[in-house]
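Student: Coordinates only, no sequence provided:
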């Protein structure tokens, strides 16, 4: 967490950043996937992404032009939503995309963990 603060939010105190970070619910703001569900996906598919990125939630700026030090503008986002949203979509627009991604995660994860029919090539 300290490395993330140094890299993104060095112009505010670490204590402020830590409090905001710990107050956010640890799931993707857009699709709702949790850290535990992300871990399940990686355990089932060790090569889930080409670059190996996506093993944890990332900090996302709702308004992309705001500084990371604007703590009210920060939420957690999974790699896939954060990568797809880029700086192009508003929060409201991307919530619609996140709803579709959520449906896909639910299909892949099933109700009690990973869906056994989850294709090997995905």
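Tutor: Now that the structure is in, tell me what you want to look at. Keep in mind the model is a prediction, meaning the values are calculated, not measured. Numbers count the residues shown, from 1 in each chain.
Student: can we go C-alpha only for contacts and neighbour counts from here?
Tutor: OK.
Student: Name the residues of the helix ranked longest in the chain that are buried.
Tutor: When the chain is parsed with DSSP state H, its longest helix is helix 91-109. Burial within helix 91-109, assessed by neighbour count using 16 or more other Cα atoms under 10 Å, is assigned to 91, 94-95, 97-98, 101-102, 105-106, 108-109.
Student: how far out from the middle of the chain is it?
Tutor: The gap between the average C-alpha position of helix 91-109 and the chain average comes to 12 Å, counting by Cα atoms, centre = their mean, to the nearest Å.
Student: now the buried residues of helix 91-109 as TSV including distance to residue 20?
Tutor: Rendered in TSV, the data for the buried residues of helix 91-109 read as follows (distance: Cα to Cα, whole Å):
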residue	distance to residue 20
91	19
94	23
95	22
97	26
98	23
101	26
102	25
105	27
106	28
108	31
109	29
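Student: another one to put next to it:
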């Protein structure tokens, strides 16, 4: 089921309005309803993944990884529907990060692992990008290399531990 959902999200994010992988010519809504799922429930996730494919730089849209298909294949291999994917720097899961992070920007940032460039002066591609939590991505920003950032990771892990303890006390 999980692989089927990832195929669905890939095809929907690519902009297909029918399910290519089922070979029945079903619409995305029909395909999901076969599993007892609602297209409307997954529409925000599809939209979010579509937005990840592009970014604005001086008002110009550019495709990450050279093309949308390559990016989506990379992203959907790394990311998980159930929130179990982890930050490749500090190790916190997307689900736990979402539960523990308290930010005013939460509707747009912090709910999901973010695409992070290990070396900020290099391109977005499969060899330079990882998924990172909001805290690691913001802390590292685009002025530190991965090597320079590594010294800060124990502090971020301590931060997440303190957030877990606060949650247990409440």
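Tutor: Happy to help now that I have it. It should be emphasised that the depicted structure is a prediction, and the values quoted were computed from it without experimental measurement.
Student: Quantitatively, what TM-score do the chains reach?
Tutor: The TM-score (TM-score structural alignment, normalised by the length of the first structure) is 0.74; 109 aligned residues with a Cα RMSD of 2.3 Å.
Student: ok so, going back, from the buried residues of helix 91-109 of the first structure, which is closest to residue 32 of the first structure?
Tutor: Within the buried residues of helix 91-109 of the first structure, proximity to residue 32 of the first structure (Cα to Cα) peaks at residue 102, which comes in at 6.6 Å.
Student: thought the closest one was touching residue 28?
Tutor: No - judged on Cα atoms under 8 Å, residue 102 of the first structure makes no contact with residue 28 at a distance of 9.7 Å.
Student: Run through the residues that contact the residue nearest the centre of the first structure.
Tutor: To find the centre residue of the first structure, average its C-alpha atoms and take the closest one (Cα atoms, centre = their mean): that gives residue 78, at 1.8 Å. With contact set as Cα atoms under 8 Å, 6 or more residues apart in numbering, residue 78 of the first structure has these partners: 27-28, 33, 54, 56-58.
Student: Where in the second structure does the longest helix of the first structure align, residue-wise?
Tutor: Using TM-score structural alignment, the residues of the second structure aligned to helix 91-109 of the first structure are 146-164.
Student: Show me what that stretch is in contact with.
Tutor: Stretch 146-164 of the second structure is contacted from outside by 89-90, 92, 100, 118-119, 135-136, 140, using Cα under 8 Å, 6+ apart.
Student: Near residue 60 of the second structure, how many other residues are there?
Tutor: Using other Cα atoms under 10 Å as the criterion, residue 60 of the second structure is surrounded by 9 other residues.
Student: and what of the one 3 residues further on?
Tutor: By other Cα under 10 Å, 17 other residues sit near residue 63 of the second structure.
Student: Could you check which residue of the first structure pairs with it?
Tutor: Counting by TM-score structural alignment, residue 63 of the second structure lines up with residue 10 in the first structure.
Student: Three-state assignment for its match, please.
Tutor: On the three-state scheme (DSSP: H, G, I helix; E, B strand; the rest coil), residue 10 of the first structure is labelled coil.
Student: any idea how far residue 16 of the first structure is from it?
Tutor: 11 Å (Cα to Cα, to the nearest Å).
Student: among the contacts of residue 78 of the first structure, which are in strands?
Tutor: Among the contacts of residue 78 of the first structure, the ones falling in strands (DSSP state E) are residue 58.
Student: Between which two of the contacts of residue 78 of the first structure is the distance greatest?
Tutor: For the contacts of residue 78 of the first structure, with distances taken as Cα to Cα, the pair at the greatest spread is 27 and 54 (12.9 Å).
Student: out of the two, which sits in the more crowded spot?
Tutor: In this comparison of residue 27 of the first structure against residue 54, neighbours counted by other Cα under 10 Å, the higher total goes to residue 27 at 21 against 18.
Student: Let me see the contact set for the more buried one.
Tutor: For residue 27 of the first structure, counting by Cα under 8 Å, 6+ apart, the contacting residues are 33-35, 57, 76-78.
Student: Mind telling me what it corresponds to in the second structure?
Tutor: Alignment note: residue 27 of the first structure maps to residue 86 in the second structure; criterion TM-score structural alignment.
Student: Any figure for the gap between its match and residue 140 of the second structure?
Tutor: With Cα to Cα as the criterion, residue 86 of the second structure and residue 140 of the second structure are 17 Å apart.
Student: and what of residue 162 of the second structure?
Tutor: Distance of residue 162 of the second structure to residue 140 of the second structure, computed by Cα to Cα: 20 Å.
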